[in-house]
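Student: Pasted the sequence and its predicted model underneath.
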Amino acid sequence: AQVSPFRDLNIDVTLNKTFTKDYSELQKDTGANVGIRRYNPYATGSFSVSYISYQTLFTKFDPNEVSALFKTFEANRIILSNRLGLDNKFYADPNNRTQDGYVRGYGRYAQDVLIPAFLAAYTKKDPTQVELIKNSNQNLRSNPFSRILPKPNWNITYNGLTRLPGFEKIFTNFTLRHGYSSTLSMNSFTTALLFQDPFRVGFPSFIDTNQNFIPYFLVPNVTISEQFSPLIAGDMTFTNQLSARFEYRKSRTLSLSLIDYQLAENRSTEITIGADWRRKGLPLLSKLRIGKNAKPLDNDVTMRMDFSLRDDATSNSKLDQNTAFGTSGQKVIRIAPSIDYVVNNRINLKFYFEQNRIIPKIATTAPVTNTRAGVQVRISLAQ
């Protein structure tokens, strides 16, 4: 949906939700008196939804230190265990505790505990109010994540600054941009064949050898991917034919494995600055002649400068280990000045230089520098 609250301000709002599910079962006629029976029901699927998780995007991050958010995630588990123990009145006993204080059936590594504890920590929600995962499958359309509603993502553009007093004397155009998108996804969930709910009340009843209830759906991985693209960006054109641009981006990907109980967190920050200046002729070229009767070289010259800096880092943290370590990361610096000169209506010259420097954050990776420079001649043969 597109909204324009007032002139020159445009807001694009999107909400997305995707749920796919495949179901199979074996039906067998076991006899005239019994009829058809159903065996081995099995469901697979995936789920993704537009989300909002920027509340914790700007917190301190050191890939080699356990973050405060991860510690909050660990602390949320006991709260969710107590909450689930009270909700599951049919099969759980809040007074029946394990040695580490969790309700039996909802331990520190139980899937129904980990997913809401993770979402509460990294979206700054109250763990007593965060959405829980369903454990029922009445029909093919039953969605275990239906309580997680899509949240709005947005893109905002404003180009009305030149209408403000004083700005029109400096700029011919000034556009500001801002955008945010986030996706929560749980891919490749499957039916747990050992799930039991004899009373059909929507709660698990069978406890495995790890003293955890087996949920109806097994989710191997939960991912949150978000980005401000950009957080703030501006494109401006001055009255003296100078154009400038800036952009600041920030992104994060969180991937929680429910198999080995590790969280991989990747953060990226990128700053881009650029400028173009166009003028008629250069003093250094105005005195040059090509040919005996040639005119001075005073055609259009465009000078361009681009600079960008990107900082990436990835960290792995494992539950209850009190350790974190960086697995990858790098700084990428790019600088690219160039000059375009129009010799005539057939010949264009371009002088360019570009350097990319990759500075790794891992000792086992060597730094890399790539440099390109040269002169490019473009000749038009069109009549």
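Tutor: Happy to help now that I have it.

Student: from here on, contacts and neighbour counts on C-alpha atoms
Tutor: Fine.

Student: contacting residues for the spatially closest residue to Arg245 that is not a sequence neighbour?
Tutor: Excluding the flanking residues, the one nearest Arg245 by Cα to Cα, 6 or more residues apart in numbering is Asp235, at 4.5 Å. By Cα atoms under 8 Å, 6 or more residues apart in numbering, Asp235 lies in contact with Asn173, Phe174, Thr175, Leu176, Ser243, Ala244, Arg245, Phe246.

Student: let's bring in a second model and compare:
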Amino acid sequence: EFSKKLSDSALNHIPGYIQTFIDEPDSSRYGFDGYSVLQSEVLLNSFFSAYGYQDAQSMSRIDFKSILPMPNWSINYTGLMRIKSFRKVFTAFAMSHSYKNNLTVQNIQTNMLRAQNIQNDPGNPFPRNANLDILPEMQIGQVSISESFAPLIGIDVRTRKNTSFKFEVGKQRQIALSLANNQITESKATDVTFGLGYIIRDVQFTIVDESGQRNNIKSNLELKLDVRISDNQTVIRRILEGFNQPTAGQRRTTIKLTADYRLSRRLAAQFYYDQTISTFKTSMAFPTNQWQSGIALRLNLGN
């Protein structure tokens, strides 16, 4: 149910890297001695190979100095408005796409336990920890990768008939390898947003003041409807035990409806309706349905 192809790929690279380390020219070890599935160098190299920061075919040691960040980009395209038939229907037609990536290595430092053991026993260049794994030269606490398509695809349209339309799909992912407790934490989220707007021009209201005099107000009535559906989950992959455990996640639907009307140059009124429906993916929380509605007045004191 909680299949994680990339996490599985990281674990599948482990045997290859174990063989790489024990076959090194300066290695005096045989078999898997000193390099279990929990040895930090094995885990790090397998993790980076699975997520594209290292060539998985070469099975070579990773060099942190050679790691280059993934490129980030943002694309906005409005070229369709150059087409005459589009300009007859739309006043604006924009498409967007964006990608962001961040790699973080936390708590990287010289392995003082290894240095102390070598100082105490110079004849043993490969000191080991309590798990009988070879102590690496560098000690790393956690490696995390975050990626986001915000949006993966976005369309923003305004027509000549006072209608606007917006559609966006976004995806986010965060993966963290913790070498303190030997587990991979993966969080994923998908957002889909629909937006619809319409302007009713020259809507007229009649207001009677305290003296009984009728005052006519004419302004545009702006209607907006936004529906957002988001789905996220967090899964912990325990490497030694070999199973996935969902720890958090929910599916949320948000509905927002507004109607804006300007009563005067300084005073505007808005009717709003907000509703949020949430269902959770763990047994620790119950489904919720929250909504609020009302009328808000905004007074502009500026010039």
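Tutor: It's in. Just so you know, these numbers come straight off a predicted model, no measurement behind them.

Student: and which of the contacts of Asp235 of structure 1 is nearest Met305 of structure 1?
Tutor: Ala244 (9.4 Å; Cα to Cα).

Student: Now which residue in structure 2 aligns to that closest one?
Tutor: By TM-score structural alignment, Ala244 of structure 1 lines up with Phe165 in structure 2.

Student: Helix, strand or coil: sort out its match for me.
Tutor: With DSSP: H, G, I helix; E, B strand; the rest coil as the basis, Phe165 of structure 2 sits in strand.

Student: contacting residues for it?
Tutor: Counting by Cα under 8 Å, 6+ apart, Phe165 of structure 2 makes contact with Ile155, Asp156, Val157, Arg158, Phe194, Gly195, Leu196, Gly197.

Student: What helix or strand is the residue nearest to Arg245 of structure 1 located in?
Tutor: strand 221-238 (DSSP states H and E).

Student: all helices in structure 1, in order from the N-terminus.
Tutor: Assignment of helices within structure 1 using DSSP state H yields the ranges 68-87, 111-123, 283-286.

Student: for the ones you listed, which one sits closest to Lys318 of structure 1?
Tutor: helix 68-87 (9.2 Å).

Student: helices and strands around that closest one, which ones?
Tutor: helix 111-123 (3 or more Cα pairs under 8 Å, 6 or more residues apart in numbering; DSSP states H and E).

Student: what does the helix it packs on correspond to over in structure 2?
Tutor: By TM-score structural alignment, helix 111-123 of structure 1 lines up with residues 40-52 in structure 2.

Student: Let's check: the centremost residue of structure 2 is which one?
Tutor: Gln172 (2.4 Å; Cα atoms, centre = their mean).

Student: wait, that one sits on Ile145?
Tutor: No: taking contacts as Cα atoms under 8 Å, Gln172 of structure 2 lies outside contact range of Ile145: 10.9 Å.

Student: residues contacting Ala120 of structure 1?
Tutor: Phe73, Asn76, Asp126, Pro127, Val130.

Student: returning to that earlier point: among the contacts of Asp235 of structure 1, who's most crowded?
Tutor: Sorting those by how many neighbours each has (other Cα atoms under 10 Å) puts Phe174 first, at 22 neighbours.

Student: residue in structure 2 matching it?
Tutor: Checking TM-score structural alignment: Phe174 of structure 1 goes with Phe93.

Student: which one is its match nearest to, not counting chain neighbours?
Tutor: Among residues not flanking Phe93 of structure 2 along the chain, Val157 sits closest, at 4.6 Å (Cα to Cα, 6+ apart).

Student: Distance to Ala50 of structure 2 added to the contacts of Phe165 of structure 2, as TSV?
Tutor: Listed next are these as TSV, based on distance: Cα to Cα, whole Å:
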residue	distance to Ala50 of structure 2
Ile155	33
Asp156	36
Val157	39
Arg158	43
Phe194	34
Gly195	37
Leu196	41
Gly197	44
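
Student: about what we covered before: how much space between the residue nearest to Arg245 of structure 1 and Thr172 of structure 1?
Tutor: Separation of Asp235 of structure 1 from Thr172 of structure 1 (Cα to Cα, to the nearest Å): 11 Å.

Student: and if you look at Gln376 of structure 1?
Tutor: 31 Å.

Student: Asp126 of structure 1 now?
Tutor: 48 Å.

Student: okay, the two: which has more neighbours?
Tutor: Taking neighbours as other Cα under 10 Å, Asp126 of structure 1 and Thr172 compare with Thr172 leading, 17 against 14.

Student: Please tell me how far that one sits from Arg163 of structure 1.
Tutor: Per Cα to Cα, Thr172 of structure 1 is found 10 Å from Arg163 of structure 1.

Student: Thr104 of structure 2 matches what in structure 1?
Tutor: In structure 1, Thr104 of structure 2 lands on Ser185 (TM-score structural alignment).
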